[in-house]
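J.: Build me a model from this:
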Amino acid sequence: MSVLVLAEVDDGVLSPATARIVAAAANLGPVDVFVPGPRAAADAAAAISGVRKVIANDSSLLADTLSGAIETLAKDYIYLVSGASTLGKDVIPRLAAKLDIQPVTDIVAIESPTRFVRPIYAGNALETVTDSQSKHVLTFRASAFRPAAGGNAAPVEVFDNAVQSAATLIAAHRTESDTPDLSTAQIVVAGGVSVGSAEGFQLIEKLGKTLGAAVGATRAAVDAGYAPNDWQVGQTGKIIAPDLYIAVGISGALQHLAGIQGARKIIAINSDVDAPIVKISDVALIGDLFEIVPQLIAELERLGIRR
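T.: Sure, this is the predicted structure:
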């Protein structure tokens, strides 16, 4: 049973999330990867362990174009897979409609070739879904799976996509950052609205830089203008599963906790001992964040832990 994975390509570079999706999809059968991007991205996908073949197509990244291209390729595959990312949420519903298939989305575990586990009720419960359709359209939560290794050398084939988009891309606005990608980072430092201002949030960024971590924020902090939109963590932001999550001045609203439930270790820095984030944390530092965080940074630097 063969699998076609839609690769994540950002500004011409293959996203680290693709290796995670390939690792998950490999449980279902031989994996081919469709790469909508330049040859360099296709070559990077070919190096992922478990990839049988790369289908390269340096064309538009617009959703209707991509869904049309995958529809053309779909006849050769039982599983059509994407990450549960912005791209996947744009492409997969269109593809499912074209194929008249009910998709199974946001999968966090695979029990069998037709049984999948996905979160419901803002992550408060997990449901097991049986998909008895002849073809399966799926999205995986990349943060729930370890990435596949490298070292492969799969062949790369070029696919000419004849599908034309009805839309025109006017402009793309990007936020430049030298921090790790939030969706796949092993360490994440995040701040809440209690930080108090955009200037105060620089303290969160400094701690993140010291640890070589990605920086995140709650929705309230983003709405207040303390942090950019692409730092938002939670049900309406990015779903993450780092090895270490440091929550600074975050109370732990249900929507935020839904986005970090895969974190392996949680450190909470908070003045409220009864905050929900404190109750689920592995380590809690209770006190004023403006006193604790500078002390923590100074101690990390004293120990030589500086990235």
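J.: Could you use CA atoms for every contact and neighbour count after this?
T.: Noted.
J.: need the helices for the protein, in chain order.
T.: 17-25, 39-46, 63-73, 86-99, 201-211, 219-223, 254-260, 276-280, 289-302 (DSSP state H).
J.: which strands and helices sit next to the first one?
T.: Applying 3 or more C-alpha pairs under 8 Å, 6 or more residues apart in numbering; DSSP states H and E, one finds that helix 17-25 contacts strand 3-6, strand 79-83.
J.: For Val81, list the residues it contacts.
T.: Contact analysis of Val81 by C-alpha atoms under 8 Å, 6 or more residues apart in numbering lists Val3, Leu4, Val5, Leu6, Ala25, Val137, Leu138, Thr139, Phe140.
J.: Repeat that for Ala42.
T.: By C-alpha under 8 Å, 6+ apart, the contact list for Ala42 reads Leu14, Val35, Val54, Ile55, Ala56, Val156.
J.: Pretty sure the first one sits against Ala47.
T.: Translated: Leu14. No: counting by C-alpha atoms under 8 Å, Leu14 sits too far from Ala47 to count as a contact (11.2 Å).
J.: how about this one, so we can line them up?
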Amino acid sequence: MTVWIETELCNGCMSCVKECPYGAIEIQEGRAKILDRCTSCGLCVLVCKQGAVHSDVVPREIPDFSDRKGIWVVAEQRGGELMRVSLELLGKAAELAEQLEEDVCALVLGWKTSGFAEELMRYGASKVYAADHRLLEHYRSDAYTKVVCELIENYRPNIVLIGATMLGRDLAPRISRRVRAGLTADCTELSIDEKEKILLQTRPAFGGNVMATIANRYSRPQMATVRPGVMKPGAPG
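T.: Below you'll find the model as predicted:
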């Protein structure tokens, strides 16, 4: 896979240089030149108004996700109490759902969980899935993963949010692997792209020196773990 410049058409406008996230394009003698560090991501092809940048990379087709609806929050509970991060995620999920015109659903696993439904709905969930069984009283990786994945496959949510707690950091990658979905870990901000209507997930990168915003266009559900304490719970209804 290669990217090349048709020099006769290039006017040295610098648009491709500015767009390249890898610093793989330079202007030499008034024309763009592709360097060896090019990854063939194709962004330069998209921004070149002169039609001077070409690529033999076949564009990846975005699947039809019209059957994916709903923003899910995997609510974490310990010792009969909901973790605050679950309420924080419900508050953010409500904001995202308003932009997408989708429902907010909470998923809680454990033993004798029926009492959590009312509180979760007070904080923004329009629907609660409660997996209630003695075997789920304490966190077990295999059991929790199996239950959550079966619910995802049956009800097909668009977005799944999980707190970046010890439990969430163990559970989320297991789920994403099993349902073949991307996962962005330790997010500090979530938003919706106004044009594409996809989840934008922002997290620290390179030791916290920069903030990276990640989008998942090619698989569903869109999954993210979110650091506790960075978002505010919604006002209880």
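J.: Can you pull the TM-score for these?
T.: TM-score for the superposed pair, counting by TM-score structural alignment, normalised by the length of the second structure: 0.59. Supporting figures: 150 aligned residues with a C-alpha RMSD of 1.6 Å.
J.: coming back round to it: tell me the most packed of the contacts of Ala42 of the first structure, by neighbour count.
T.: Val35 (29 neighbours; other C-alpha atoms under 10 Å).
J.: what about Ala284 of the first structure, distance to Phe34 of the first structure?
T.: From Ala284 of the first structure across to Phe34 of the first structure, the span is 44 Å (C-alpha to C-alpha, to the nearest Å).
J.: which one of the two has more residues nearby?
T.: Taking other C-alpha under 10 Å, Ala284 of the first structure and Phe34 do not tie; Phe34 has more neighbours (26 against 19).
J.: Trace that one over to the second structure, please.
T.: Aligning on TM-score structural alignment places Phe34 of the first structure opposite Leu107 in the second structure.
J.: show me what contacts its match?
T.: Counting by C-alpha under 8 Å, 6+ apart, Leu107 of the second structure touches Trp72, Val73, Val74, Ala75, Val128, Tyr129, Ala130, Ala131.
J.: which of these does the first structure keep?
T.: Contacts conserved in the first structure for the contacts of Leu107 of the second structure, using both residues aligned by TM-score structural alignment, their matches' C-alpha atoms under 8 Å: Trp72, Val73, Val74, Ala75, Val128, Tyr129, Ala130, Ala131.
J.: before we move on, the earlier item: reformat the contacts of Ala42 of the first structure as JSON lines; add distance to Asp131 of the first structure.
T.: Formatted as JSON lines, those follow (distance: C-alpha to C-alpha, whole Å):
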{"residue": "Leu14", "distance to Asp131 of the first structure": "30"}
{"residue": "Val35", "distance to Asp131 of the first structure": "26"}
{"residue": "Val54", "distance to Asp131 of the first structure": "27"}
{"residue": "Ile55", "distance to Asp131 of the first structure": "26"}
{"residue": "Ala56", "distance to Asp131 of the first structure": "29"}
{"residue": "Val156", "distance to Asp131 of the first structure": "31"}
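J.: Which pair in those has the greatest spatial separation?
T.: Farthest pair in these (C-alpha to C-alpha) is Leu14 and Val156. Separation: 14.6 Å.
J.: Leu66 of the first structure: what's its closest spatial neighbour, skipping adjacent residues?
T.: Leaving out its chain neighbours, the residue that sits closest to Leu66 of the first structure by C-alpha to C-alpha, 6 or more residues apart in numbering is Val91, at 6.8 Å.
J.: The counterpart of the one you found in the second structure: neighbouring residues, count only.
T.: With TM-score structural alignment as the criterion, Val91 of the first structure lines up with Leu171 in the second structure. By other C-alpha under 10 Å, 22 other residues sit near Leu171 of the second structure.
J.: My understanding was that Leu171 of the second structure contacts Tyr144; is that so?
T.: Yes: using C-alpha under 8 Å, Leu171 of the second structure is in contact with Tyr144, at 7.5 Å.
J.: Show me which of the contacts of Leu107 of the second structure is closest to Leu89 of the second structure.
T.: Val73 (6.6 Å).
J.: what's that closest one in contact with, if anything?
T.: Under the criterion of C-alpha under 8 Å, 6+ apart, the neighbours of Val73 of the second structure are Ser86, Leu89, Leu90, Ala93, Val104, Cys105, Ala106, Leu107, Val160, Leu161, Ile162.
J.: Mapping onto the first structure, list which of these remain contacts.
T.: Counting by both residues aligned by TM-score structural alignment, their matches' C-alpha under 8 Å, the members of those that carry over to the first structure are Leu89, Leu90, Ala93, Val104, Cys105, Ala106, Leu107, Val160, Leu161, Ile162.
J.: May I see the residues you listed organised as TSV, with distance to Arg140 of the second structure added?
T.: Converted to TSV, those look like this (distance: C-alpha to C-alpha, whole Å):
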residue	distance to Arg140 of the second structure
Leu89	22
Leu90	24
Ala93	26
Val104	26
Cys105	22
Ala106	19
Leu107	16
Val160	19
Leu161	19
Ile162	16
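J.: Can you tell me which of those residues comes closest to Gly234 of the second structure?
T.: Closest approach to Gly234 of the second structure among these (C-alpha to C-alpha): Leu90, at 7.0 Å.
J.: how much space between that closest one and Ala75 of the second structure?
T.: To Ala75 of the second structure, Leu90 of the second structure is 9 Å away according to C-alpha to C-alpha.
J.: Overlap in contacts, these two.
T.: Counting by C-alpha under 8 Å, 6+ apart, the shared contacts of Leu90 of the second structure and Ala75 are Ala106.
J.: who has more neighbours, those two?
T.: Ranked by neighbour count (other C-alpha under 10 Å), Leu90 of the second structure and Ala75 place Leu90 first, with 30 against 27.
J.: show me the contacts for the equivalent of the more buried one over in the first structure.
T.: Taking TM-score structural alignment, Leu90 of the second structure has Val22 as its aligned residue in the first structure. Val22 of the first structure makes contact with Val5, Val31, Ile48, Gly50, Val51, Pro147, Ala148, according to C-alpha under 8 Å, 6+ apart.
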